[in-house]
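# coordinates only, sequence not included:
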């Protein structure tokens, strides 16, 4: 199944360093959106470069209906008071069991995170591409 292939691709990069504004299609470093763009791209799904552009793709899904392979979009401390697309500052892929695969600060690497109350508060929306 394609969503499992995309997740498996992403899991290969656990521990890869996070670098803000990392170049597209590099595998020695990622930011959140270049990571998502890469793991979907090598599996045949072309995505735009940044999280705000990625939010414009796919079918909107409510948080209660998310499934493996859905993209999760969040705001950040510096963007939380903005409106519309400019509020979005982070993207991750849902991998099931209340967990997401992503890369961000402060851990500065590709990792699996539990979707805690922090992430639920920062949640802006989800999109289904698959």
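On my side now, so go ahead. Keep in mind it's a predicted model, so treat the numbers as computed, not measured.
# make it CA atoms for all contacts and neighbour counts henceforth
Fine.
# which SS class is the spatially most central residue of the chain?
Note on the chain: the residue nearest the mean C-alpha position is residue 92, at 2.0 Å, using C-alpha atoms, centre = their mean. What DSSP: H, G, I helix; E, B strand; the rest coil gives for residue 92 is strand.
# show me what contacts it?
Contact analysis of residue 92 by C-alpha atoms under 8 Å, 6 or more residues apart in numbering lists 32-33, 36, 71-73, 100-103.
# let's see it at 6 Å
Shown in contact with residue 92 (C-alpha atoms under 6 Å, 6 or more residues apart in numbering): 71-72, 101-102.
# Second structure follows, compare the two:
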């Protein structure tokens, strides 16, 4: 794919035509996300920026705004995330304070509630890095000293490097499986609901492919961006052979199309099936392996 393919914007007419035919969505080009990311590298990269200057909305490499620091660090790892505090507070998965791990995004408010004022990257060992307006630069702080101001945390990636015991791994897999089952059950409630291109995220009377995935994951406690291309930038990239129930499958408009521009998203439902919405059937199950759907795959992401 050429750079021009990534950045060019189609006309509304072309997008509408393609989407109606292929179940596509309107959005931004997806960033290239590595198959696995070592969260210790995220923490290391963040810590190396300590001492850099603070500047409102500066995106590096020598000065950073509050949210821009996180945007920059994740970009170095090949992951595209938002560039504002409000956007980042909706990305990835919600994480409890007791479950914080290196690489998690942590958010704060002056009074510990209400509007968010600043954010940083948790790097482990009770420490986080953030770009401080008050101190005029990127600083390293003890998280415990900011607990009263802590509002919440989000996890963009899972720790691919941590050495978990088989017991904890089994518990994690069990939890993930339960969430995946909930996502599928949420989707089944809407079987047969009509497809409508550009359907509002606030309605369940109609869906397009990405408003459907956004809705059923939201009902399972996971926040996704609005459109398919934005959704393809979050979570962990997995291979087709490692497909699990609940994985998001992103597709291009045609198996013969040389461009990998994402136009459709579906949820892998297990047993070789996908749960999605398109065209006349609306929300439906479709066979995946050995079909045109499989041939159109661009990437697969795991957000559970």
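Received, thanks. All figures in this text were calculated on a predicted structure; none of them were measured in a lab.
# hmm, back to that, which residue comes closest to the residue mapped onto the residue nearest to the centre of structure 1 from structure 2 once chain neighbours are left out?
Mapped onto structure 2 by TM-score structural alignment, residue 92 of structure 1 lines up with residue 266. Computed as C-alpha to C-alpha, 6 or more residues apart in numbering, the closest residue to residue 266 of structure 2 that is not its neighbour in sequence is residue 276, at 4.8 Å.
# quick one on the thing from earlier: residue 24 of structure 1 versus the residue nearest to the centre of structure 1, what's the distance?
Here the criterion is C-alpha to C-alpha, to the nearest Å. By it, residue 92 of structure 1 lies 16 Å from residue 24 of structure 1.
# and if you look at residue 76 of structure 1?
Residue 76 of structure 1 sits at a distance of 22 Å from residue 24 of structure 1 (criterion: C-alpha to C-alpha).
# Which of those two has more residues huddled nearby?
Per other C-alpha atoms under 10 Å, whichever of residue 76 of structure 1 and residue 24 has more neighbours is residue 24, with 17 against 14.
# and that one, what does it touch?
Applying C-alpha under 6 Å, 6+ apart, the residues near residue 24 of structure 1 are residue 34.
# What does it correspond to in structure 2?
By TM-score structural alignment, residue 24 of structure 1 lines up with residue 201.
# and residue 62 of structure 1, how many neighbours does it have?
10.
# counterpart of residue 219 of structure 2 in structure 1?
Checking TM-score structural alignment: residue 219 of structure 2 goes with residue 42.
# how close does its match sit to residue 89 of structure 1?
23 Å.
# Compare the two (neighbour count), which wins?
residue 89 (21 against 13).
# Check which helix or strand that one maps to.
When elements are assigned from DSSP states H and E, residue 89 of structure 1 belongs to strand 88-96.
# which residue sits farthest out from the middle of structure 1?
Most distant from the centre of structure 1: residue 81, at 20.6 Å, with distances by C-alpha atoms, centre = their mean.
# what's the closest non-adjacent residue to that residue?
Residue 81 of structure 1 sits nearest to residue 87 (C-alpha to C-alpha, 6+ apart), 6.9 Å away.
# That neighbour and residue 6 of structure 1: what is the separation?
26 Å.
# neighbours around the nearest residue to residue 63 of structure 2 once chain neighbours are set aside, how many?
The shortest distance from residue 63 of structure 2 to any non-neighbouring residue, by C-alpha to C-alpha, 6+ apart, is to residue 53 (4.5 Å). By other C-alpha under 10 Å, the residues close to residue 53 of structure 2 number 21.
# And for residue 39 of structure 1?
Look at residue 39 of structure 1: counted by other C-alpha under 10 Å, it has 25 neighbours.
# Would you mind getting the average deviation of the helix or strand where it lies from structure 2?
Using DSSP H and E, residue 39 of structure 1 sits in helix 32-41. On superposition with structure 2, the average gap between helix 32-41 of structure 1 and its aligned counterparts reaches 0.3 Å (mean C-alpha distance after the TM-score superposition for structure 1).
# which residues of structure 2 does the helix or strand following that helix align to?
Where DSSP H and E defines the elements, the next helix or strand beyond helix 32-41 of structure 1 is helix 51-54. Per the alignment by TM-score structural alignment, helix 51-54 of structure 1 matches residues 228-231 in structure 2.
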